[in-house]
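Participant: Predicted structure and sequence below. I'll ask about it afterward.
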Amino acid sequence: MATLTAASLTSCGGGGDKSDAPQADPSEAFTPAEQEEEVVPDTWPLTGIQVADGETAAKKHPILVTKIDNTVSASPQAGLGEADLVVEELVEGGLTRLAVFFYSQIPDNAGPVRSMRASDIGIVPSEHATVVTSGAADVTIRRISDAGIPFIQEGGPGMYRDSSRNAPYNLMVHLNDTAKSFKQKAVRPADYLPWGDGSDLPKGKKATTLAASFSGGHSTQWEFDGDHYVNTNSNAAPDDQFPADTVLALQVQVGDAGYLDPAGNKVPETKFEGQGQAWLFHNGRVIRATWHKDSLTSTLSLDFKGQTLTLPAGHTWIELVPAGPRNVTWQK
């Protein structure tokens, strides 16, 4: 992973956090040891989709996990249409934030970029990934750094302020510039999820609409249109929607991160490890399963009545929903 160096930059997410924060230095990025006759899998690590002829899944940049605001104030979100995978997580005030994963495609523009949370330790891959963020509170910076997760914040390659947007929702990133700033040997990250072709999926039940409720004030809603799942209350532009082939809703435990935001709200921390209930929505049907993750850095696995499931190759949106009754609902 990239080397962390000290820099004094101003964060602009999560209520104007400020810190003297270690930064990912793209010029000193991790370079894996030379391997003889290394065979690079011919599928993308974040989707399981086979690469096109003449392409390779080994890139000269890491996975760029970009923290993007998910409120009406962020409209229109930019870049989601070119993302490989999205994880939605709870933040303070009952709202949510997106960890948007870019690798097979890198958009020119993405954002609005906001701050990290300790929850990201269980979301961001432990190797070959860098967080693109506005910054974070000091306690979060320390925990992210202790976890060995590199990040780039405001002032880093590609970051800029869009004068047509209101602060703090105006920090954007030319993500192509960020990707080009890395100097490393081409490497393919490990698969983020256990990918398959869908042949092992149980029939499940018909489910053409669903809702993932994070709080009394926010529920993310989806509708299957016969091809993809459409986020019907998305903050992205109509032509920049995430093309979800699968929505994976996971009930998780949520704790207290141990500090308050500037408005006095407790900051929640998603515990993305252990096990819990899972709902896999694919092709207009739902399969109820159990998810397992031995540690924050482990790969997720899914179990259905003793059978290990794979995720159908494609674009997946993961909802990390607080555990509770009727937090994941659907209709035929």
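Facilitator: Received, thanks. Numbering: from 1, shown residues only.

Participant: only C-alpha atoms for contact and neighbour calcs from this point on.
Facilitator: Fine.

Participant: For residue 254, which non-adjacent residue is spatially closest?
Facilitator: Spatially, and ignoring its direct neighbours in sequence, residue 254 is nearest to residue 270 (4.5 Å; CA to CA, 6 or more residues apart in numbering).

Participant: Can you tell me which helices and strands the helix or strand where the one you found lies packs against?
Facilitator: For residue 270, the enclosing helix or strand under DSSP states H and E is strand 266-271. If you count contacts as 3 or more CA pairs under 8 Å, 6 or more residues apart in numbering; DSSP states H and E, strand 266-271 packs onto strand 85-90, strand 246-260.

Participant: Taking strand 266-271 as reference, get the angle to the first one.
Facilitator: Strand 85-90 runs at 130 degrees relative to strand 266-271, counting by axes from the mean of the first three to the mean of the last three CA atoms, to 10 degrees.

Participant: ok, residues contacting strand 85-90?
Facilitator: Residues lying outside strand 85-90 but in contact with it, judged by CA atoms under 8 Å, 6 or more residues apart in numbering, are 46-47, 96-102, 119, 123, 214, 268-270, 315-322.

Participant: who touches residue 93 in this structure?
Facilitator: Residues touching residue 93, when contacts are defined by CA under 8 Å, 6+ apart, comprise 265-266.

Participant: Just want to check the distance between it and residue 260.
Facilitator: Summarising the geometry, the distance separating residue 93 from residue 260, computed by CA to CA, to the nearest Å, is 11 Å.

Participant: list residues touching both of the two?
Facilitator: residue 266.

Participant: gap between the spatially closest residue to residue 182 that is not a sequence neighbour and residue 81?
Facilitator: The spatially closest residue to residue 182, leaving aside those adjacent along the chain, is residue 26, at 4.4 Å (CA to CA, 6+ apart). Shown here: residue 26 relative to residue 81, a distance of 25 Å by CA to CA.

Participant: go on, residue 312?
Facilitator: According to CA to CA, residue 312 and residue 81 sit 19 Å apart.

Participant: ok, these two, which is more surrounded?
Facilitator: Higher neighbour count among residue 312 and residue 81: residue 312, with 23 against 19, using other CA atoms under 10 Å.

Participant: Next up, a structure to set beside the first:
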Amino acid sequence: MGTGRGARTRRGAAARALLTTLMTAALAAGCTASGGPIDDGRGPAAPSARERLPDGADVRPVLAVKIDNTPAARPHTGVDAADVVYVEQVEGGLSRLVAVYATRLPESVGPVRSARESDLELLRQFDRPVLAFSGAQGKLLPLIDRAPLEGVTPESSSGAYVRGTDRSAPHNLYLRPERLMADPPGGAALTTGFRFGRPPAGGEPKDALTVRYPAARTTFTWSDADDRWLVSLDGVPATTTEGERLAPATVVVQYVTVRRSGYRDFLGNNTPYTETVGSGEATVLRGGRAYEARWSRLSAEDGTSFTTGDGERMTFARGQVWVVYAQAA
């Protein structure tokens, strides 16, 4: 392998060629039609998340994947490898997942589904994340194009997606993460605001907790044997395609405002908008105990901090974190 200035020049040329190819594909597949919502202040368009810096160092974004969570989409693939899993309400009172990957990349993730307006605010806390999604409502696409993230769809990066044969569309679209990034970006990319460490004092013993949406429910049951919270979705144990139980180390039930947005699905159902900037109450589950906490996120660029009733920082157990957004009372 060449070294010195010549090698750096060749690497720079290759990186520029790759960036040009990616940008051309994105422009060809993107939606630039006028008539959508005005810019909501979430920031200017970002350069490609895979752009190279002048010295050849990589910009290291997290990978976020929008995942179907209807019964027809289960069991999920690759969700157990995520560092953080967000659960949010969508049309018809159903739920969807946003899985965020930083420390490891699974071979496959899915089923992949469409993005929502709330995702843009949620993901702004990360530095130019890659968002894998199957598409979006037509009027939302210009907003996604302007957001500081890199959207990756089957139209813009067809080689990164495959269709499974074990279930029907639209519940059979899967992402191959290694076709987007060679290596995971590492834990430093997780700018969530979460703090990990020994449990705080207090808390109440808790065996199980259920969060209900109008047409979906998520239950977490403590397992001493696994030292984890076992997930059930709509009353059915949630497993991977290999049969392993989904089991985060920490669960956060974050009470937020869920309001109507300016978008509807093809059936005319309004899309809920989940406000993740602000402050409010939360329940944190770790180690078989429940802790009442406060959450605060000052702006979309910030992560979310959690504090206990006495004002101390709430600490999470090391391992996967699930954050479930529930309507505040």
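Facilitator: Ah, there it is. A quick note: this is a predicted structure, and the numbers were derived from the prediction, not measured.

Participant: Can you pull the TM-score for these?
Facilitator: Put the two chains on top of each other and the TM-score (TM-score structural alignment, normalised by the length of structure 2) is 0.78; 284 aligned residues with a CA RMSD of 2.9 Å.

Participant: Write a ChimeraX command that selects only the buried members of the contacts of strand 85-90 of structure 1.
Facilitator: In ChimeraX, a selection of the buried entries from these looks like this (16 or more other CA atoms under 10 Å):
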select :46,47,96,97,98,99,100,101,102,119,123,214,268,269,270,315,316,317,318,319,320,321,322
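
Participant: can you map out the helices along the stretch 151-300 of structure 1?
Facilitator: Counting by DSSP state H, counting those that start in this stretch, the stretch 151-300 of structure 1 has helices at residues 175-180.

Participant: Tell me which stretches of it form strands.
Facilitator: For the stretch 151-300 of structure 1, the strands identified by DSSP state E, counting those that start in this stretch occupy 151-152, 159-161, 171-173, 195-196, 205-206, 209-215, 218-224, 229-231, 246-260, 266-271, 274-282, 285-293, in order along the chain.

Participant: Turn those strands into TSV, columns for distance to residue 134 of structure 1.
Facilitator: Output for these, formatted as TSV (distance: least, CA to CA, whole Å):
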stretch	distance to residue 134 of structure 1
strand 151-152	8
strand 159-161	9
strand 171-173	7
strand 195-196	32
strand 205-206	41
strand 209-215	23
strand 218-224	23
strand 229-231	25
strand 246-260	18
strand 266-271	17
strand 274-282	29
strand 285-293	28
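
Participant: Of all those strands, which one comes closest to residue 73 of structure 1?
Facilitator: Taking CA to CA as the measure, the strands of the stretch 151-300 of structure 1 were each checked against residue 73 of structure 1, and strand 171-173 came out nearest at 12.5 Å.

Participant: which part of structure 2 lines up with that closest one?
Facilitator: Against structure 2, the aligned range for strand 171-173 of structure 1 is residues 173-175 (TM-score structural alignment).

Participant: how far does the matching stretch sit from the chain's center?
Facilitator: With CA atoms, centre = their mean, to the nearest Å as the basis, the distance from the averaged C-alpha position of stretch 173-175 of structure 2 to the chain average is 15 Å.

Participant: so how far does it sit from its counterpart in structure 1?
Facilitator: After superposition onto structure 1, the average distance of stretch 173-175 of structure 2 to its aligned residues comes to 1.2 Å, using mean CA distance after the TM-score superposition for structure 1.

Participant: So what's the residue count around the closest residue to residue 324 of structure 1 other than its chain neighbours?
Facilitator: Closest residue to residue 324 of structure 1 apart from its sequence neighbours, by CA to CA, 6+ apart: residue 251 at 7.7 Å. Residues lying near residue 251 of structure 1 (other CA under 10 Å) number 23.

Participant: and what of the one 3 residues further on?
Facilitator: Residues within reach of residue 254 of structure 1, counting by other CA under 10 Å, total 17.

Participant: mind checking what it lines up with in structure 2?
Facilitator: With TM-score structural alignment as the criterion, the equivalent of residue 254 of structure 1 in structure 2 is residue 258.

Participant: Quick check: the gap between that match and residue 282 of structure 2.
Facilitator: Taking CA to CA as the criterion, residue 258 of structure 2 is separated from residue 282 of structure 2 by 15 Å.

Participant: same check, this time on residue 123 of structure 2
Facilitator: Taking CA to CA as the measure, residue 123 of structure 2 falls 20 Å from residue 282 of structure 2.

Participant: swap in residue 99 of structure 2?
Facilitator: Counting by CA to CA, the gap from residue 99 of structure 2 to residue 282 of structure 2 is 20 Å.

Participant: Is it correct that the residue nearest to residue 324 of structure 1 is in contact with residue 273?
Facilitator: No. Contact status for residue 251 of structure 1 versus residue 273: not in contact, 10.9 Å apart, counting by CA atoms under 8 Å.

Participant: wait, what's in contact with the counterpart of residue 316 of structure 1 in structure 2?
Facilitator: Residue pairing (TM-score structural alignment): residue 316 of structure 1 is matched to residue 321 of structure 2. Remark: with contacts taken as CA under 8 Å, 6+ apart, residue 321 of structure 2 is in contact with 83-85, 248-252.
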